[in-house]
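Enquirer: Next come a sequence and a model predicted from it.
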Amino acid sequence: MARGKTQMRRIENATSRQVTFFKRRNGLLKKAFELSVLCDAEVAVLIFSTRGKLYEFSSTSSIKETIERYKRHKKDIQAKNPPVEQNKQHLQQEMASLMENIEHLESSKRKLSGEDLGSCTTEELLELEQQLERSISSIRTRKIQVFRQHVEQLKEKGTALAVENAMLRNKLSLQQERGSNKEKATVPSADISEVSDVETDLFIGPPETSRKRAL
């Protein structure tokens, strides 16, 4: 007769559950012993019954040695490679915190814009009002500073233009004075014509004849 397959679930009947526990416990301890002998492996098994009774097996002289070895090995692995699950949980917590901060900032932004004010209490509305007044005061102060800087820049630009204008006027005045001095130093054309009208005695002929004529 074929043996039926046992379903992997808790046995409801207490007597059957106890009988199955003893059978499976003995089989597990036997398999652990065989594994340690056949494969020269260090094996340790701890079993606690539902009543809290301890059953143990160790291939070494003491099960504590195997447990200590296990702890050292686990610590070395964790030091070299941090647990993935631990990193995952840390990242999830950090992401949740960031999302919460973003949501808080978005909510504050909407409230400062005059939106979603229905859920605000009187204290929150007063705080928003004071915050807006402080922001407006800071904006006005900065605006006055910018205006003053702009006025100072215009004044400096006006001063520079005035200096440049004065330099151009002086340069123009010097050029005009030099031009008038050149005109004074030049002889007029009328005077040149008068000089050319001076009478001269010009005689063409032998020198002696010119002398007699002069006498």
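Expert: Looks like it came in fine.

Enquirer: Please make it C-alpha for all contacts and neighbour counts, starting now.
Expert: Noted.

Enquirer: other SSEs contacting the host helix or strand of residue 163?
Expert: In this assignment (DSSP states H and E), residue 163 forms part of helix 122-185. With contacts taken as 3 or more Cα pairs under 8 Å, 6 or more residues apart in numbering; DSSP states H and E, helix 122-185 sits against helix 84-112.

Enquirer: Give me the buried positions along the helix it packs on.
Expert: 111, 112 (16 or more other Cα atoms under 10 Å).

Enquirer: hold the first one in mind and look at this next one:
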Amino acid sequence: MGRGRSEIKRIENPTQRQSTFYKRRDGLFKKARELSVLCDVDLLLLLFSASGKLYHYLSPTVPSVKELVERYEAATHTKVWTDIQQERRAELAQVAQMCELLERELRFMTVDDGEQYTVPSLELLEHNLEAAMHKVRCEKDRKIGGEINYLENVIRGRQEERYGLCDKLAHSQTLKDVEAGSTSHNNGLDLKLGFN
């Protein structure tokens, strides 16, 4: 009797899932090897496990992965290698430009006694420093304002707590006075009626 088809879904048991992965991976690589030998095809099989580990198979007729990827790029008119390299070059150029700009600004911010500065460049420096001071003052005022609000809220909370305690104390004092007044009042009433 043949095996029935099982439903294809994720295996929940991690041990069983890993065991099935290794068995199926080996079977897939065996089929890839058979296909490349029987049909004389160039084949690259890339497989990433759930943990991110790379497994690959490259048919013996292909000298390198790079060559096969270049053939893929030529056939599909897409760029795999160069897009990544161009992105990295552009990113490096942008970072280098930013570093150069920051270094120039830093050199400009430190006034050296030995150099000759023009009046416009000194005015620009003064303007930049004033703008920076304004930003620092605004941030300082915002921080101080936040701390003042926090402390006012704490004081307000303590005052409300104090008022609540005062109300409770006054209420308990009133209850004591009422109880004390009613017992003394009852004693006087009892004496008048002749009870001891």
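Expert: Structure's in. What do you need? Keep in mind it's a predicted model, so treat the numbers as computed, not measured.

Enquirer: Need the TM-score from the superposition.
Expert: Superposed pair, TM-score by TM-score structural alignment, normalised by the length of the second structure: 0.43. Supporting alignment: 117 aligned residues with a Cα RMSD of 4.0 Å.

Enquirer: ok, back up a step: now the helix holding residue 163 of the first structure, how far from the centre of its chain.
Expert: Its chain's C-alpha centre and that of helix 122-185 of the first structure lie 35 Å apart, by Cα atoms, centre = their mean, to the nearest Å.

Enquirer: Please work out the angle formed by the directions of it and helix 84-112.
Expert: Going by axes from the mean of the first three to the mean of the last three Cα atoms, to 10 degrees, helix 122-185 of the first structure is angled at 70 degrees with respect to helix 84-112.

Enquirer: State the next helix or strand along the chain beyond helix 122-185 of the first structure.
Expert: Next along the chain after helix 122-185 of the first structure, taking DSSP H and E as the criterion, comes helix 189-196.

Enquirer: Which helix or strand lies directly C-terminal to that next one?
Expert: Assigned by DSSP H and E, the successor of helix 189-196 of the first structure is helix 207-214.

Enquirer: packing partners for that next one?
Expert: Helix 207-214 of the first structure is packed against no helix or strand, with contacts defined by 3+ Cα pairs under 8 Å, 6+ apart.

Enquirer: Relative to the whole chain's centre, how far out is that helix?
Expert: The chain centroid and the centroid of helix 207-214 of the first structure are separated by 115 Å, computed with Cα atoms, centre = their mean.

Enquirer: And for stretch 165-172 of the second structure?
Expert: Worked out by Cα atoms, centre = their mean, stretch 165-172 of the second structure lies 49 Å from the chain centre.

Enquirer: contact partners of that stretch?
Expert: Taking Cα atoms under 8 Å, 6 or more residues apart in numbering as the criterion, no residue outside stretch 165-172 of the second structure touches it.

Enquirer: what does stretch 137-154 of the second structure give?
Expert: So stretch 137-154 of the second structure is in contact with no residue, going by Cα under 8 Å, 6+ apart.

Enquirer: How about that stretch, which residues are buried there?
Expert: So for stretch 137-154 of the second structure, nothing qualifies as buried (16+ other Cα under 10 Å).

Enquirer: and if you look at stretch 66-75 of the second structure?
Expert: Applying 16+ other Cα under 10 Å to stretch 66-75 of the second structure flags 68, 70 as buried.

Enquirer: residues touching residue 44 of the first structure, list them.
Expert: 32, 56, 57, 58, 59, 63, 66.

Enquirer: Out of the residues you listed, which sit inside helices?
Expert: Counting by DSSP state H, the part of the contacts of residue 44 of the first structure found in helices is 32, 63, 66.

Enquirer: Which of the residues you listed are buried, as a ChimeraX select command?
Expert: Typed into ChimeraX, the line below selects the buried ones among these, using 16+ other Cα under 10 Å:
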select :32,63,66
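
Enquirer: follow-up on the earlier one: would you list the contacts of residue 44 of the first structure in CSV and tack on distance to residue 176 of the first structure?
Expert: Listed next are the contacts of residue 44 of the first structure as CSV, based on distance: Cα to Cα, whole Å:
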residue, distance to residue 176 of the first structure
32, 122
56, 122
57, 122
58, 121
59, 121
63, 118
66, 114
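
Enquirer: Tell me the one of those residues nearest residue 169 of the first structure?
Expert: Checking the contacts of residue 44 of the first structure against residue 169 of the first structure by Cα to Cα gives residue 66 as the nearest, at 104.9 Å.
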